[in-house]
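Enquirer: Take this sequence and fold it.
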Amino acid sequence: MASSPFNLKALLDDQAGHPPLNLIEKHINPAYAKVLKVLGYDIRYTKGQGPYLWDEQGNKYLDCLSGFGVFGVGRNHPDVRDAIKQAMDMDLPNLPKFGPSMTSGLLAEKLIEIAPDGLDTVYFCNSGAEGCETAIKYARAATGKNRIIYCQKAYHGLTMGALSINGGLEFRDGFGALLNETTPIPFNDIEALEQEILLGDVAGFIFEPIQGKGVRIASEAFVTAAAELCRKHNVVFIADEVQTGYGRTGRMFACEHFNIHPDILVTAKAISGGYVPLAAVLSRRSIHNKVFSTLDRCVVHSTTFGQNDLSMVAGLATLHVLEQEKVVENADRMGQKIIAGLTALVPKYDLLKEVRGKGLMIAVEFGTPKSLSLKVGWQLLHKVDGGLFPQAILIPLLKDHHILAQVAGHNMDIIKLLPSLTITEQDADHLIKAFDEVIAACHRFPGPAWEVGKRLTKQVFKRSNNEQPLAPTK
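Expert: Below is the predicted model of the structure:
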């Protein structure tokens, strides 16, 4: 009996008659499905191209989440897709393991060419969290010390080691004891860092040049002094550029804004064009040699899919697109335009506190209004849920202006914008105009935006204590 061919379209078409979250709710994450329903984010997207998504009615959305930053060159970029097809058609000898991988060597060479000076070895893995786990192990092996210093409100991933250096305490609850030799310091506090380093047991200091949670930018003075301290006291200086890397901030790497040269650079997300999980940890050879110190330790740190051909080829193609299409330069130009346009709204609106960012990593922060009537609504929403107010902005942005975005972190009045780096002048104008209109509506109390808040407040009261917050983010 002849077997029938696999038909992906038929499988997807078969789900068209069911609610969009049907299988997610049944088999993957019921709590997350419920959050999406409450917020009205249960949209069945059917197509993604460049910086846009389309739903089943044919509506086009400007995606300012971009998969939490993985679609730097846009969704389904034809050059990256073609490169992956080429690799598949060539029947490459994928993952020989005990044998050379040509594609990984090519990608490593290219990464070293564009990396900050001094980084000349590359370790490939699958995610930013796995990259941060690697950095912890490298720092310990290189120094013979154990303690890792990290910044409050940092986000370095959710695996056990990465969670131990995660400043978001909400992610830690319920998982028991973590690594016990990690210490947080306030972001941008050089005195606190020096105090810890002088104790003599610090293996590494890991930081984000721009924190993903809240889009908080490191000060140049802090970063420069931190680098000097680490060099002086044999502490590995680790830059987590999982979200800031590959053009996000208008430079290939955010370290370039500060003219610093880390000992380890952790990258992921946008490196593979959003097609294949991939992370790259770049390090100094002196550190690398302490990890892989003898022949019998040549695979002492490894991961099964770390050098697979599809991710390597996707990485090569993505770097090609970044260079050929001047994507990084576009991110810088469009970021300046959006930040300037949104900043111009600050004196216009009582609720709008600040706009900040670099490139296309942008925060729109709201604050307590001076107007008595607005303050009543503000305090009511915050009494119910610390992260509720931004949804009064985000839901109209999605429903009325077809802009997909989310909050910058737990209990924050900050919306983070991470669009594809390929957005156009028209996209930037649309984004600024939409924020102007939605924020204006929020200044009418009671008004349509506050009705959204009232509806969400009812939903919050229905939630049990162990359910997720209304705005899960990365």
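
Enquirer: drop to CA atoms for contacts and neighbour counts, all remaining ones
Expert: OK.

Enquirer: Neighbours of residue 53, how many?
Expert: Residues near residue 53, counting by other C-alpha atoms under 10 Å, number 21.

Enquirer: try the one 3 residues further on
Expert: Other residues near residue 56 come to 12 when the count uses other C-alpha under 10 Å.

Enquirer: which ones are touching it?
Expert: 44, 45, 46 (C-alpha atoms under 8 Å, 6 or more residues apart in numbering).

Enquirer: okay if I get those as a markdown table plus neighbour count?
Expert: Output for those, formatted as a markdown table (neighbours: other C-alpha atoms under 10 Å):
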| residue | neighbour count |
| --- | --- |
| 44 | 14 |
| 45 | 16 |
| 46 | 12 |
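
Enquirer: just the helices in the stretch 351-474 of the chain please.
Expert: 372-384, 389-401, 425-442, 448-462 (DSSP state H, counting those that start in this stretch).

Enquirer: what's the most buried one of those?
Expert: Most buried of those by mean neighbour count (mean count of other C-alpha atoms under 10 Å) is helix 389-401; its value is a mean of 21.

Enquirer: Inside strands: which ones of the contacts of residue 56?
Expert: 45, 46 (DSSP state E).

Enquirer: Out of the contacts of residue 56, which is nearest to residue 237?
Expert: residue 45 (41.4 Å; C-alpha to C-alpha).

Enquirer: Okay, that closest one and residue 441: tell me how far apart.
Expert: In this view, residue 45 and residue 441 are 27 Å apart by C-alpha to C-alpha, to the nearest Å.

Enquirer: Another for comparison:
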Amino acid sequence: MMQPNLDISEMFADRQFQRNALHTRYLNEQLVRVLKTIGYDVGFQRAQGQYLFDRDGDRYLDLLSGFGVFALGRNHPTVKNALKSVLDSDLPNLVQLDLSTLAGILAERLIAHVPYLDKVFFANSGTECVEAAIKFARGATGRTGIVYCDHGYHGLSYGSLSLTGDKNFRDGFGPLLPDCFSIPFNDLPALEKALASRQVAAFIVEPIQGKGVNIPDDGFLADAAALCKRYGTLFVADEIQTGMGRTGRFLAVEHWNVEPDMVLLSKSLSGGHVPVGAVLTRKAIFDKIFDRMDRAVVHGSTFSKNDLAMAAGIATLEALKQEKVIENAAARGAELLATLSAMVPRYELLKNVRGKGLMIGVEFGPPKSLALKASWTMLEAASKGLFCQLITIPLFKDHKILSQVSGHASHTIKLLPSLTITQEDCNWITSSFDTVIESSHRVPGAIWSLGKTLVDNAARKSA
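Expert: Got it, this is the predicted structure:
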């Protein structure tokens, strides 16, 4: 029987100009409106590594990386070839009543990077890993409490949303999980007070908070782990964004010599093609969950351990190693931190640059000079954090750099480029930021005219 020849690339080319109409009709109309408003609807056609190309063939440097997914850049040949080999091999995928060879290999290689842990549970996404961690912690300890940090982000399904502090995500979806309590980031006394009840199953924390790129105090994570051990609470590192080399180490906790009871990975483990997540845990925890043969499948997910996802993870780890990608992240990140930090004394609107490796936050704040202060106050009254859009929009339009703020109402722009960026890319970033920030200090000027336009648009929509 002749098989139909479905050419997806031809379908993409034929219907690319209908993408706005398709999304407006069948998907998220509000996202279409947002992209049009800020001028980001340029119609990207293809991608290679850290670069995107629009419908006119113009090249952009991507500092979003799909929210940290593309550590290797887009369409990495090692990952593509691994996926092709799976598809060409007719493997017995997802038999369920069988054992996945590729899952065993990927688990072995992950544990080699985190040798103080013993077992791996695979999921389909970061938020599924957080859900699994909540269940594992409660099941292993017999406790119900979960402690997390203010401004943390752990996902948007119900369990993970219960540990996400931003009201913009939480409002309208309650009630969320009970017995979930927040503490301020970097506040050890607050953590000890919460743990002292001996009812807390786990403390789940991002080593570096994604929303704001908040860096822990030098002793916070190690002391938090010690407190958890003292009170019988599991220490869970959410490395979904920070892991896999993002901060210049395989795990961000390595910067502070911390060994968590569980580590959560996802995003860049996928190689950018097939969603995958992994919970790395101690054997004692794992064995409390899967403790009898009749509980062998007490927690799982239909598509976890699928061959394409496992192959993507194996290929990603191999590319990280062979191409010294993590070492590049450390070197390029140090350069960017130094050059961007050197701008702080020159610009009163630029307050701080912080980060580890290629997870960098560029923070802006209120100026002192009267002309700038009046314009800043106008923007803040209209929408907190709007000033950062006055930086990201010209970065995109005039300098072909894709970036975004680090969270709702944030004054920080987060840089999450592919870990493969070059010295030339770093020069592109710093010169572009320098030009745009300098322009923002001219009042009146094009940037503040853009700000007034955004404020007027917001006022018309709310009227």
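
Enquirer: Which residue in the first structure aligns with residue 189 of the second structure?
Expert: In the first structure, residue 189 of the second structure lines up with residue 191, judged by TM-score structural alignment.

Enquirer: distance from whatever helix or strand that match lives in to the second structure after superposition?
Expert: Element membership of residue 191 of the first structure, judged by DSSP states H and E, is helix 190-197. In the superposition with the second structure, the average deviation recorded for helix 190-197 of the first structure is 0.3 Å (mean C-alpha distance after the TM-score superposition for the first structure).

Enquirer: Next, the angle helix 190-197 makes with the next helix-or-strand element following that helix.
Expert: Per DSSP H and E, the first helix or strand lying C-terminal to helix 190-197 of the first structure is strand 202-207. For strand 202-207 of the first structure against helix 190-197, the angle by axes from the mean of the first three to the mean of the last three C-alpha atoms, to 10 degrees is 150 degrees.

Enquirer: Can you name the residues in contact with strand 202-207 of the first structure?
Expert: With C-alpha under 8 Å, 6+ apart, strand 202-207 of the first structure has contacts from 136, 139-140, 142-151, 154, 196, 230, 234-240.

Enquirer: That strand corresponds to what range in the second structure?
Expert: By TM-score structural alignment, strand 202-207 of the first structure lines up with residues 200-205 in the second structure.

Enquirer: Mean distance of the matching stretch to its aligned residues in the first structure, please.
Expert: With mean C-alpha distance after the TM-score superposition for the first structure, stretch 200-205 of the second structure averages 0.5 Å from its match.

Enquirer: Report the distance from that stretch to the chain centre.
Expert: Put simply, stretch 200-205 of the second structure sits 20 Å off its chain's centre (C-alpha atoms, centre = their mean, to the nearest Å).

Enquirer: isn't residue 240 of the second structure right next to residue 276, touching?
Expert: No. Contact between residue 240 of the second structure and residue 276 fails when scored by C-alpha atoms under 8 Å: they sit 10.7 Å apart.

Enquirer: list residues touching both of the two?
Expert: Common neighbours of residue 240 of the second structure and residue 276 (C-alpha under 8 Å, 6+ apart) are 126, 266, 267.

Enquirer: The second one pairs with which position in the first structure?
Expert: Aligning on TM-score structural alignment places residue 266 of the second structure opposite residue 268 in the first structure.

Enquirer: ok, now which ones touch the spatially closest residue to its match that is not a sequence neighbour?
Expert: Once flanking residues are discounted, residue 268 of the first structure sits nearest to residue 279: 4.0 Å by C-alpha to C-alpha, 6 or more residues apart in numbering. Counting by C-alpha under 8 Å, 6+ apart, residue 279 of the first structure makes contact with 124, 125, 126, 127, 128, 130, 131, 266, 267, 268, 269, 271.

Enquirer: just the strands in the stretch 151-300 of the second structure please.
Expert: 180-183, 200-205, 234-238, 262-265, 277-281 (DSSP state E, counting those that start in this stretch).

Enquirer: right, so of those, which gets closest to residue 112 of the second structure?
Expert: With C-alpha to C-alpha as the yardstick, what comes closest out of the strands of the stretch 151-300 of the second structure is strand 277-281 (11.1 Å).

Enquirer: average distance between the closest one and the first structure?
Expert: Per aligned residue, strand 277-281 of the second structure averages 0.3 Å (mean C-alpha distance after the TM-score superposition for the first structure).

Enquirer: Identify whichever of the helices of the stretch 351-474 of the first structure lies nearest to residue 103 of the first structure.
Expert: Across the helices of the stretch 351-474 of the first structure, closest to residue 103 of the first structure is helix 425-442 (C-alpha to C-alpha), at 35.7 Å.

Enquirer: Would you check the span in the second structure matched by the closest one?
Expert: Against the second structure, helix 425-442 of the first structure falls on residues 423-440 (TM-score structural alignment).

Enquirer: residues near the match of residue 189 of the second structure, how many?
Expert: 14.

Enquirer: Please tell me how far it sits from residue 197 of the first structure.
Expert: 10 Å.

Enquirer: Give the residues shared as contacts by the two.
Expert: By C-alpha under 8 Å, 6+ apart, no residue touches both residue 191 of the first structure and residue 197.

Enquirer: quick one: buried residues of stretch 79-98 of the first structure?
Expert: 80, 81, 83, 84, 87, 94 (16 or more other C-alpha atoms under 10 Å).
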